[in-house]
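# No letters, just coordinates:
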């Protein structure tokens, strides 16, 4: 028996490869199928099952493409309704895979169809549990993504309590827990950086598995402090239910080099969004006017999903050399399949063609301290919790997550200094503001991490005069 966790850090997502006697099961695969196909070819194995723990909201799964290429059966748990062929498992139904067995445990709460998969070894012992978004390390899945007219988030949280107590916690402490996500995912609040643990340790350390917790206490704690889900979550869940374009077609259409003239022509004809995925320093120094920055070196796909509201939006890319395929792939993982090409030769080629470039002023924390006075307009684009922990006394909370909804609160005639925690999000925010007509912007390099070392007045809710 072989178990391999295929972890993708930029999405904080874990897919799983299980093999026994040449038969393979894949759990929650990513959009691109090549990694799985290479593994089965290397092992001379065959994919028998593709198990989906639920309709994922934070990424587009590769189950449909993978099934078409391998002939494997897609398995969901109860309550899953799709536009393509699946096998809908019953609660406690078992599936043979070589010498091992996989048992479906229906565990609703994160979503109604949420199902965990228990791996039973060839000796009949419970070995591992693939928990999807039902149980994370240090947390559980948020119960506010599948609410309906007659089902509230409180109802789902109560279901999750029952699922954990009745299906998961009775299992032995030595069962290994393999979750679908780790730290950085928006599917939970306090996920661990670790990606594998024992159930026994989780019973000791995970607040949601506290033995003496009442159902109401669980509901209150799980729902406390949950931020609204990113706008793309519901759209990705729908793609996972209804199917999507093949990844091969998306890559063929999007990974196309374009001359500056062709790039500009397509941008104008298609109304394409110009997405610059270089580093923030490179973007701030010079970029194509009206382009938006979201760098590959940060949480690229989640920020694309949070900020670009139309999955069908035509996109043209400005990429570092050799990174076009990666950019198209990572866009497709969250359902953005309408990339039309990338600027061949990048900014240097753009300038050689005598095309205009723009810049955004970026200063150090030390320079900002010299310019600081009480009349400055300072936008803190970190998350509300980060702002509450500590912020500049004169800083205004303006979370990047909600920039599209609150743009109207700003004045284009004013000068704004923008910062985040380290510089990545402030560059995104500044790029969006610049593209919307805000010309007087200053980015603060190093963000609050650098500002903490200055003498500029700061405050937090626990120490208002600090």
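Arrived safely. Because the structure is predicted, anything quoted here is derived from the model rather than measured. Residues are numbered from 1 along each chain as shown.
# hey, let's count contacts and neighbours off CA atoms from now on
Will do.
# How many residues are close by the residue lying closest to residue 200 once chain neighbours are set aside?
Among residues not flanking residue 200 along the chain, residue 173 sits closest, at 3.8 Å (C-alpha to C-alpha, 6 or more residues apart in numbering). By other C-alpha atoms under 10 Å, the residues close to residue 173 number 14.
# and the residue nearest in space to the middle of the chain, helix, strand or coil?
Among the residues of the chain, the one closest to the centroid is residue 302, at 3.9 Å (C-alpha atoms, centre = their mean). Three-state call for residue 302 (DSSP: H, G, I helix; E, B strand; the rest coil): helix.
# Would you check that it makes contact with residue 9?
No - Residue 302 is not in contact with residue 9 according to C-alpha atoms under 8 Å; the separation is 11.6 Å.
# Check which residues of stretch 102-116 are buried.
Within stretch 102-116, the residues scored as buried using 16 or more other C-alpha atoms under 10 Å are 102-116.
# after the strand or helix carrying residue 25, next one along is what?
Take DSSP states H and E as the rule and residue 25 turns out to sit in strand 23-27. Next in sequence after strand 23-27, counting helices and strands by DSSP H and E, comes helix 34-43.
# before we go on, here's another structure to hold up against the first:
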């Protein structure tokens, strides 16, 4: 028996590849199937089952392509009713893979079809539980995402989750390994650990939601407290996972189409495409195609695309670093952005060489900011998360998280200068590009963000508070 966790940091997502005696199972696969197909061939095993823990909201699964390519059956737990053929498993149903067994544990609450899968080893011992979004390391799944589909309130779903955890998960032996679907950084929970593997015993000891003698009322209150609004793309990803999606190969082929500089502007205008520039923030600041939005590929790229671009059907024209085209298309497809028209051939340098208009961002150093800012008079906008801001910030700075820019941008006075920063420059450049695309140019964005500002000596800042105390 072999278990491999395939963890994708950008999405904070864990898929699982399991083999035993010539057969394999995959749990919660990502959109692109080639890594799994390669593993199957190298191990000379046949994929028997594709297990889905629930209809994912934060990424588009590769179950359909994988099933078509291998003939493997797709398995969901009770209450799943997608528009394609599946095995709708019953609670406690057993599936055999080689010499091991996988037992269905229906654990509704995060969603009503949410299911954990218990792996029973060759000796009949409970070995590991693949907990999906029911149980994370340090947290549990948020109960507010399925309210509309389940016709329930988040409190009602949280109550169901309370009983699922106590009746199906916490009764497992302390040495059973916990393999969750997500880790820190995912929007599917609020307090997840950076660790991606644990045990039932460790979680009963350390996870606030599995506290001994915890009442249902306490659980509901604590699990629902402080939940941020889910990213805009979540509902659309759920629909895609239920209804079926285009083949990843088709999406990739479209995205890899080269558009020369002379055609790029016309294609964008005719299609209403959004120009997405995925270069790093420093290069973008020095020059970019006017109206471009910068979300760098070397960061939490896909989640930020999903959070800030409201419609997964939005046509997108790409500008990337040379050689990053395929990676960019792949990562967009993982969160359902399939309408990619192609990419600028030769990248931004080709655009510049063709003599077309170029825009820039007024990016200044932390040292220049220190010289120019007047605390109490100058306006400073901090686009970090609320918890980061509360932990420590420049005195008199306004907290305007990037995730909510579509709400607060309308409050900006276009005639009043302001300074803009995040933690390191990644998020503030996203904000800067959005602001300039909407006609705001009255700001200075700070290179290096708060990390660089904190190294200055003269700027007053609030006292540092450990973020775990404010999140």
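Arrived safely, thanks for sending. Note that this is a predicted model, so its numbers are computed, not measured.
# mind checking which helix or strand the residue nearest to residue 200 of the first structure is in?
Counting by DSSP H and E, residue 173 of the first structure is found in no helix or strand.
# Might you report the residue contacts of it?
198, 199, 200, 201 (C-alpha atoms under 8 Å, 6 or more residues apart in numbering).
# for residue 326 of the second structure, same thing?
Residue 326 of the second structure sits in contact with 252, 255, 256, where contact means C-alpha under 8 Å, 6+ apart.
# name the element it belongs to?
Going by DSSP H and E, residue 326 of the second structure is part of helix 325-334.
# In the first structure, what stretch matches that helix?
Using TM-score structural alignment, helix 325-334 of the second structure corresponds to residues 324-333 of the first structure.
# list the contacts for the closest residue to residue 303 of the first structure other than its chain neighbours?
Excluding the flanking residues, the one nearest residue 303 of the first structure by C-alpha to C-alpha, 6+ apart is residue 294, at 7.2 Å. The neighbours of residue 294 of the first structure, taking C-alpha under 8 Å, 6+ apart as the test, are 275, 276, 277, 278, 300, 303, 304, 428.
# how about the fourth one, secondary structure?
Right, residue 278 of the first structure. Taking three-state DSSP, the label given to residue 278 of the first structure is coil.
# where's the residue nearest to the centre of the first structure relative to residue 185 of the first structure, distance?
From residue 302 of the first structure across to residue 185 of the first structure, the span is 9 Å (C-alpha to C-alpha, to the nearest Å).
# cool, and residue 440 of the first structure?
From residue 440 of the first structure across to residue 185 of the first structure, the span is 34 Å (C-alpha to C-alpha).
# ok, these two, which is more surrounded?
residue 185 (19 against 16).
# any idea what that one aligns with in the second structure?
Checking TM-score structural alignment: residue 185 of the first structure goes with residue 186.
# quick one: its match is in a helix?
No - Residue 186 of the second structure is assigned coil when assessed by three-state DSSP, not a helix.
# Now it. Nearest residue, chain neighbours left out?
Per C-alpha to C-alpha, 6+ apart, closest to residue 186 of the second structure is residue 12, 5.5 Å.
# Can you name the residues that contact that neighbour?
Residue 12 of the second structure makes contacts with 182, 183, 184, 185, 186, as judged by C-alpha under 8 Å, 6+ apart.
# If we use 6 Å, what do you get?
182, 183, 185, 186 (C-alpha atoms under 6 Å, 6 or more residues apart in numbering).
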